[in-house]
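S.K.: Let's see this in three dimensions:
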Amino acid sequence: MAQLGGGPVVGGAETRLVRIEREMNDHGAMTVRVVQTGELRTVVEYESPRLRERLEDARNGTEMPLRIAPAPGRGNSWVVLRS
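M.R.: Have a look, this model is predicted:
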């Protein structure tokens, strides 16, 4: 189980090819679509400030592999662990 900000991240991490559907907003959230399934996921947390900064520059339509896991207690929200 990975750690994020001192707290545990729920299991279920997976690497998926995603496409940016909505660029990161002022609150740090962004929407990605899993290319293989079409599923939309809202990313709300990042493993490190450096990873968040890199994803801030990602534009709509950009495809990239991301390692993501469900955010504990946040519904359909996800944490990016690494890319």
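
S.K.: Going by C-alpha atoms from here, please, whenever you check contacts or count neighbours.
M.R.: Will do.

S.K.: now the strands for this protein?
M.R.: Along the chain, counting by DSSP state E, strands occupy 3-4, 7-8, 14-22, 30-34, 40-46, 63-70, 77-82.

S.K.: would CSV of the ones you listed with mean neighbour count and distance to Leu55 be doable?
M.R.: Below are the strands of the chain laid out as CSV (neighbours: other C-alpha atoms under 10 Å; distance: least, C-alpha to C-alpha, whole Å):
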stretch, mean neighbour count, distance to Leu55
strand 3-4, 14, 17
strand 7-8, 10, 22
strand 14-22, 18, 10
strand 30-34, 22, 9
strand 40-46, 20, 9
strand 63-70, 18, 10
strand 77-82, 21, 10
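
S.K.: To check against the first, give me the structure of this:
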Amino acid sequence: CYLFLDDLHLLTDARIACFLCHLANRLPENVHIIAAGRDRFLPESEIVRLGSRLHRIEAEQLRLTREELSAYTARCGLSLTDAQ
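M.R.: Sure, this is the predicted structure:
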């Protein structure tokens, strides 16, 4: 079971991160939380505490390289110049 929580950057109360970490530490192995947001919301201490149960995807991992973007736009039938 996966719980997907999106737009966590909209929740400004710092207690949300603590709640999610406490929840993650108490969930059964077959339940996972996927938390998405624009900003980092977990304090370093919670990242350490979650250990191997935490898997992060950073913005750099989602960013397309020039070659990947070129291949993607070509598949969509578009052509872009280097400047675009």
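
S.K.: Drop the TM-score for these two in here.
M.R.: Superposed pair, TM-score by TM-score structural alignment, normalised by the length of structure 1: 0.23. Supporting alignment: 35 aligned residues with a C-alpha RMSD of 3.9 Å.

S.K.: about what we covered before: a markdown table for the strands of structure 1, including distance to Arg54 of structure 1?
M.R.: Formatted as a markdown table, these follow (distance: least, C-alpha to C-alpha, whole Å):
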| stretch | distance to Arg54 of structure 1 |
| --- | --- |
| strand 3-4 | 18 |
| strand 7-8 | 23 |
| strand 14-22 | 13 |
| strand 30-34 | 13 |
| strand 40-46 | 10 |
| strand 63-70 | 12 |
| strand 77-82 | 11 |
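
S.K.: Please identify which of these is closest to Glu56 of structure 1.
M.R.: Among these, the nearest to Glu56 of structure 1 by C-alpha to C-alpha is strand 30-34 (9.0 Å).

S.K.: Check which helices and strands that closest one sits against.
M.R.: strand 14-22, strand 40-46 (3 or more C-alpha pairs under 8 Å, 6 or more residues apart in numbering; DSSP states H and E).
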